[in-house]
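Colleague: Could you look at this predicted model? Sequence included:
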Amino acid sequence: MPENVNLLPNFIHNAIDDDLKNGKYADGIHTRFPPEPNGYLHIGHAKSICINFGTAQKYNGQCNLRFDDTNPTKEDVEYVDSIQEDVKWLGFTWDDRMFYASDYFDKLYDFAVELIKRGKAYVCDLTADEIRQYRGTLTEAGTESPYRGRSIEENIDLFERMKKGDFADGQKVLRAKIDMASPNITMRDPVIYRISHTRHHRTGDKWCIYPMYDFAHPLSDAIEKVTHSICTLEFEEHRPLYDWLLENLGFDSNSRPRQIEFARLNLTNMVMSKRKLRQLVESGCVSGWDDPRMPTISGFRRRGYTAESIRSFCELIGVAKSNSLVDIAMLEHCVREDLNKRADRIMAVLNPIKVIITNYPEGKCEYLSAENKPDSSAARYVPFSREIYIERSDFMESAPKKFFRLKPDGEVRLKYAYIIKCTDIVKDADGNIIQINCTYDPDSKRGGSTAGRKVKGTLHWVPLDGCLNAEVRLYDYLLNNDENAEQTDFMKELNPASLTVLQNCKIEPAAAWAAPGTKYQFLRQGYFCVDKDSAKGNLVFNRVVGLRDSWAKTVNKK
C-alpha cells in the first residue's frame, strides 16, 4: 500500500480521534470501500478509495472491499473485475477481505424477519407511484399506508411468500415502520425489500427478493465489524435510517458502525455520474468505459495518468464537508508534476515538413547525445543526417518581426544539434510548401567552435531515415461547459472537438519498442502515452496533458 495517503488532518480523522478517546472501537479502526458493480469507477471513486484505505492505514486498521451487489438488473461481472483492477492500480490492497452484500443475503433476510417480529416492518401492497404520493412533501407530512396495521403473523407469512416467488415484481414491498410525519422524508417508512425476478450474477435464481441499499449497507457494515462508514454527502439524510436499523436490531452503540459523510468530487468539464457515463458509452459518444476522454479510472490510466498523480490530487483537494466544484486544471497540474519526474524525453513532429540540409554530406549519419530526463545522467542517441522533419508550424514564409522560428534567411538551432539557415523553399503546383532547403554550421553543435553562438529559436526535429510513423490522438475536455454537468443537459454540452486524430506523425527511433502504457514528454508538445491499440509498426500515442500548467501559475500569482 502506498505511503502517506490522505494523512493530512481532516474532520473525519478528528471524529475518529474523539471516538477513540471516548473508549469506542477497542478492537481497532475498520473501514470499507463499497462500490456497486453497475459501471466503471471514476475519479470521484478514487477520492473515496484514498479516504477509506488511507484512513485505515493511518490508524493501522483494515479496509474491506465490498461489492454492493443488491440490484442484479444493472450489475455485471465485468464491472466487478474492473473495480478490482482499478483499486489495485491505485496502489491499495484488501488482502483477504473482499466481500459481497450477496454474501449476507440469508442474514439480511433474517434481520428483516426480526424487524417484522419487533413490529418495526410490514409488507405493503401500494405501487411505487402510490408510495411516493403517500410519502408527502417537504412541507406536508406523509399518509400512513392502509397496510401498515397488518399483524406480525400476516407480515411474516407475506414476506415468506415474497421470498418463495408467489408475487410479481412490484406487487409487494417490505417497508420499515418508522414515522410518516418525520421531517426527514427518508424516515417515512422506507422500502427495505423489493421483488425482482432477476438472475443474480453470484446467487443465480436463489432469490427473487433483494434488499435495498439503505437496508443492506449498514447491516453489511455491522456484520463485517466496520467501525466507520465513510460515504459521500448525499447519504447524510440517510444517516438516521442507518442508525435506526442498527439500534432496532440490537447492535451495541460502543462498537456498531458510525456513518460520516464528506463532499463528493465534482470536476469542471467532466461528467461525474455513472448513469450519465453509461449513457455516453451506450450511445457511442465514446469508444468505451476506458475511452481516454472519460473521467473513469480506467480511462485516465489508458490516457497516461499515473496512480501517483491521482493520489496526489486527492490529497491536494482535501476532505470537505460541503460540495464544491474543483477546477480540472488542479488534476492536470498533479499529472504534470508526476510525469515531469518519470517520463523520458523524446522528439516528435506531429505535422511534418521535410528539411534538406544541402551542405551536409550525403550518406553521412552521426549520433547525437540527448538527455532523457533533466535530473538524470542517462542519455539516448539520436541519429542525424542530411534530411530531417520539423513541425510545419515552425516555418513561416512571410514571418512577422518577432517570429523566432525558421523563416527565409533566418537561423535556428536544432535541439542537441546544429544551427541551420533557410536558403530556399520548394512548392508544389498549388503553391503549398513541401520542402525547406537549409545550410548548417558544422562547428555549431556541442563542443564545436561556434557552439556558443546565440540564435533566438530552438526547434525539435526527427531524422527522415529511421523515424517512426505514428498516429497521435489529441484529447480535449469532454464537455464545453466548465460548470457542474449535474446542473445541465450534458449531452448538449459535449465537445465535438474532444478528439483530434493526427496521422503520419514522425517520432524519433528511441520509441520503437515502447510498450503500451509507456509515457514520454514530446519536446515542446506535451506528455504522451503509448495506447493499447499500438502494435509493432503501428504506434498510437495519446496526449496525456499539455506542457502548460495554468493552475500552478494562478496559484503562484496569488
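Modeller: Cool, got the structure.

Colleague: okay, CA-based contacts and neighbour counts for the rest of this
Modeller: Noted.

Colleague: Quick check: Pro516 vs Asn542, distance?
Modeller: 10 Å (CA to CA, to the nearest Å).

Colleague: Check Gly204 too.
Modeller: Distance from Gly204 to Asn542, by CA to CA: 41 Å.

Colleague: Comparing the two, which residue is more hemmed in?
Modeller: The neighbour count for Gly204 versus Asn542, taken as other CA atoms under 10 Å, is higher for Asn542 (23 against 11).

Colleague: Wasn't the more buried one part of a strand?
Modeller: Yes: assessed by DSSP: H, G, I helix; E, B strand; the rest coil, Asn542 belongs to a strand.

Colleague: Hmm, Glu332 is touching Val545, no?
Modeller: Yes: using CA atoms under 8 Å, Glu332 makes contact with Val545 at a distance of 6.7 Å.

Colleague: Quick check: closest non-adjacent residue to Tyr242.
Modeller: Closest residue to Tyr242 apart from its sequence neighbours, by CA to CA, 6 or more residues apart in numbering: Pro218 at 5.6 Å.

Colleague: Second structure follows, compare the two:
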Amino acid sequence: MSENVALNFVDRLVYEDKENRKIDKVVTRFPPEPNGYLHIGSAYAINISYGIAQKYGGQFNLRFDDTNPMKEDMEYVHAIMEDMAWLGCDYGKEAFFGSDYSKQIFDYAIDLINKGKAYVCDLSMEEMRTYRGTLTEAGKNSPYRDRSPEENLELFKEMQLGLIDEGVRVLRAKIDMESPNLILRDPVIYRVLKEKHYRTGNEWCIYPMYDFAHPIQDYIEGVTHSLCSNEFINHRPLYDWVLSALELKGILPRQIEFGRLNLTGVVTSKRYLKQLVDSGILDGWDDPRLPTIKGLRRRGVTKEAIFDFVNEIGVPKTSTTVDYKMLEHFVRQDLKEKVKCLMMVQNPLKVVITNLEETEYVDVDNHFSNPEFGSRKIPFSKELYIEREDFCEQPPKKFKRLSPGEEVRLRSAYFIKCNEVIKDDQGEVVELRCTYDVATKSGSGFNERKPKGTIHWLSALDATRCTVRLYEDLFLEEPSDDQLIESINMNSKNVYDNALVEGSILNFISQGEKRFQFIRNGYYVVDKLTSNEQLVMNQIVSLKSNF
C-alpha cells in the first residue's frame, strides 16, 4: 500500500472500501447534537473522522444533528463552530444541519409507508415495551402492524398536521419482532413533538428518531464512511436496513465503529456537564476545571497537546479507559520549548539587602535551554521578594532553602545570607534582613563554596501584582449519578490575589504572548478576566507530573 499504509483498523477498512467500491472521494462527518459544548472526548472522535478525510484527500463535514427540538439551541451551534475553528478542523465553507433535510426525511418516511415497510402505531410507550419482548423472549406484533398503506398515510398526515397529541401515536418501521437484536423489533422512526425548533420554529410537530434520520442525512451529504463509537454497534443493522429499505441508489454510506474513549477523573456526559454548570459552583462552560474544549482553552491547553494526546491513544476496536492526567504530559511536552521562563512569587515575603548601596542589574535568559529566546535584564535592588515557603525559621534536617544564619543562591543573581528576622505583633514573619556576597554573581565563575539551594525572587522595583489561580481535580473520586454536586472537590480552585510577577510579562503580553513558564511553579496562561487594572493567570499544569 506504499504511502497508504493503514495506521489503524478504521484506516485499513476505509482504504479497502475505497479500492473495492471504487469510491472517488472519501467523505466523513462529525455530527454533534447542539445541546451542549464539545469536550475532550469530542476531540477524540473528531480527530478520527477528520484524520481519515485528510489522509485520503477527501471531505470532512460538520453536521448538526438537530432533529430533536427539546434541548437544542443556537448558543451551542455557535460554540461548537468556534471550537472546531480553534481546533483547526476545516469542514468546508459551511456546516450542515439535519433540520434542513426535514422535508426529505419526511418524504422518505412516506416512501416506506407506501412500500409497506412502516406503519402508524397507537400503542402507548408502556404497551410498546411489553410487546417488545426481552433478550430471551421474542416480541409480539402490534395490533396496528397490518394497517394498509392508505390508512397509514392518512394517520401519518394527521400526525404531521398537529391533530395528534404527543405520545398517542408514532410511526414504526416494520422489520422483525422476533429479531435477536431488540433494536430491529419495529423501532419508532417518527414521533409527535409539539416543541418550537430553534431554527425551523413551529413548521414541524413531528420529528424523526436519530436511527432513522442519521443514515438518510449521511446519504444526502454523500458521506461514504460514518465513523462512530462502538456504543452504536447494535444500531448498525438498523442503519443498513434504512438505506436498503429505501432502495437508495449510488454509493451508500458505511458505518464503522471504533472503541469508545473513557477518561478517569473527569465527566464528559453532557447531562453531567450541564448539571455542574447550572450548579453555580463553576464559572460556566469554560471553567478551567472542565474537560470542555472551552475549559481546556481557558486553562491554556494547546490544540497541539490535545491532538498529541488523542493520537497517542490511537483507534482501538474496544473501549479504552485513559487517565485524564496523561493529557498533562503532552501539555508539558508541547509548552516546554515554546514559552518564555519568568519568575513569579505566589506568596511574597519581603527581603531587605542591607549591604546593597545601589540597584544592580542582572542578565536572565528568557528560556532555560534555548538561547534563541534571548535574555532580559532585571533589577537586583535593596528590597526583594521571595516565596514565603522558601524560608523556615526552624528548618527541618534536609531543608535546602533560606533560614537564619544560612546562605542561599538567588537564581541568576547572588548568594544571600539571612541575618535578622522581623516579625509583627502576632509573631508572623514579615521581613528578612540579609546581606549579599558581591563576589558570587551568577556567571562569574565563583565556586569557593556552594549554598544549600537556589530559589527564585523578584525585585520590588520590577514586581507586578497578579492574581494566580491554581486548579486541582474537580472530583477526588468517581462521582455518582445522584451525588454529582456533592462530589465536587471544594479545593479544586485556589486563588492567590497577592502574587507578584516580573514586570516584563506585561511587555510580552502586549506582543501577543499568553503562556509562560513560571520558574519552579509551572506553566501559566493569561485569563480572560485580565484587565488594565489586574493581571489574572491560570496555572495550566505544574512543572512535574504526579501521573
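Modeller: Thanks, I have the structure now. In this text the structure is predicted, and so the values were computed from the model without any measurement.

Colleague: re earlier: which neighbours do Pro516 and Asn542 of the first structure have in common?
Modeller: With contacts defined as CA atoms under 8 Å, 6 or more residues apart in numbering, the residues shared by Pro516 of the first structure and Asn542 are Cys529, Val530, Asp531.

Colleague: Now for the residues you listed, which sits with the most neighbours around it?
Modeller: Highest neighbour count within these, by other CA under 10 Å: Cys529, with 28 neighbours.

Colleague: quick revisit: quick one: map the residue nearest to Tyr242 of the first structure onto the second structure.
Modeller: Counting by TM-score structural alignment, Pro218 of the first structure corresponds to Pro215 in the second structure.

Colleague: what residues are up against that match?
Modeller: Neighbouring residues of Pro215 of the second structure by CA under 8 Å, 6+ apart: Tyr239, Asp240, Val242, Leu243, Pro253.

Colleague: Which helix or strand contains it?
Modeller: helix 210-221 (DSSP states H and E).

Colleague: average distance between that helix and the first structure?
Modeller: When the first structure is overlaid, helix 210-221 of the second structure sits 0.7 Å from its aligned residues on average, using mean CA distance after the TM-score superposition for the first structure.

Colleague: Tell me where the stretch 1-150 of the second structure has strands.
Modeller: 27-30, 59-64, 96-97, 118-121 (DSSP state E, counting those that start in this stretch).

Colleague: Dump those strands to JSON lines, plus mean neighbour count.
Modeller: Listed next are those as JSON lines, based on neighbours: other CA atoms under 10 Å:
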{"stretch": "strand 27-30", "mean neighbour count": "26"}
{"stretch": "strand 59-64", "mean neighbour count": "23"}
{"stretch": "strand 96-97", "mean neighbour count": "19"}
{"stretch": "strand 118-121", "mean neighbour count": "27"}
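
Colleague: for those, which one sits closest to Val301 of the second structure?
Modeller: Checking these against Val301 of the second structure by CA to CA gives strand 27-30 as the closest, at 22.3 Å.

Colleague: that older thread, and the strands of the stretch 1-150 of the second structure: which comes nearest Gly133 of the second structure?
Modeller: Gly133 of the second structure lies closest to strand 118-121 among the strands of the stretch 1-150 of the second structure, at 16.7 Å (CA to CA).

Colleague: The closest one maps to which residues in the first structure?
Modeller: Strand 118-121 of the second structure covers residues 121-124 of the first structure once aligned (TM-score structural alignment).

Colleague: Can you name the residues in contact with that stretch?
Modeller: With contacts defined as CA under 8 Å, 6+ apart, stretch 121-124 of the first structure is touched by 112, 115-116, 145, 147-148, 150, 152, 155, 158-159, 172-177.

Colleague: what's the neighbour count on the aligned partner of Asn202 of the second structure in the first structure?
Modeller: By TM-score structural alignment, Asn202 of the second structure lines up with Asp205 in the first structure. Neighbourhood size, Asp205 of the first structure [other CA under 10 Å]: 11.

Colleague: Tell me where the first structure has helices.
Modeller: 11-21, 43-58, 77-89, 105-117, 128-135, 152-164, 213-223, 239-248, 274-283, 297-303, 307-317, 328-342, 550-557 (DSSP state H).

Colleague: Lys492 of the first structure: which of those is closest?
Modeller: It is, among those and with distance given as CA to CA, helix 274-283, at 12.0 Å.

Colleague: wait, what's in contact with the corresponding residue of the second structure for His30 of the first structure?
Modeller: By TM-score structural alignment, His30 of the first structure lines up with Val27 in the second structure. Shown in contact with Val27 of the second structure (CA under 8 Å, 6+ apart): Ala53, Gly58, Gln59, Phe60, Asn61, Gly222, Val223, Thr224, His225.

Colleague: Would you mind measuring from the residue mapped onto the fifth one from the first structure to Thr296 of the first structure?
Modeller: Spelled out, that is Asn61 of the second structure. Using TM-score structural alignment as the criterion, Asn61 of the second structure maps onto Asn64 of the first structure. Separation of Asn64 of the first structure from Thr296 of the first structure (CA to CA) stands at 21 Å.

Colleague: what's the answer for Arg194 of the first structure, then?
Modeller: 31 Å.

Colleague: excluding its backbone neighbours, what's nearest the corresponding residue of the second structure for Leu174 of the first structure?
Modeller: By TM-score structural alignment, Leu174 of the first structure lines up with Leu171 in the second structure. Of all residues not flanking Leu171 of the second structure in the chain, Val120 sits nearest, at 4.4 Å (CA to CA, 6+ apart).

Colleague: Quick check: that neighbour vs Asp462 of the second structure, distance?
Modeller: Applying CA to CA to Val120 of the second structure and Asp462 of the second structure gives a distance of 76 Å.

Colleague: one step back: now, which of the contacts of Pro215 of the second structure sits nearest Ala45 of the second structure?
Modeller: The closest of those, once distances to Ala45 of the second structure are taken by CA to CA, is Pro253, at 17.8 Å.

Colleague: Identify the residue of the first structure aligned to that closest one.
Modeller: With TM-score structural alignment as the criterion, Pro253 of the second structure matches Pro257.

Colleague: For its match, which residues are in contact?
Modeller: Applying CA under 8 Å, 6+ apart, the residues contacting Pro257 of the first structure are Pro218, Asp221, Ala222, Lys225, Val226, Thr227, His228, Ser229.

Colleague: Just the buried ones out of those, please.
Modeller: Among those, those classed as buried by 16 or more other CA atoms under 10 Å are Pro218, Asp221, Ala222, Lys225, Val226, Thr227, His228, Ser229.

Colleague: need the contact list for the last one.
Modeller: This means Ser229 of the first structure. Thr31, Arg32, Asp221, Pro257, Arg258, Gln259, Ile260.
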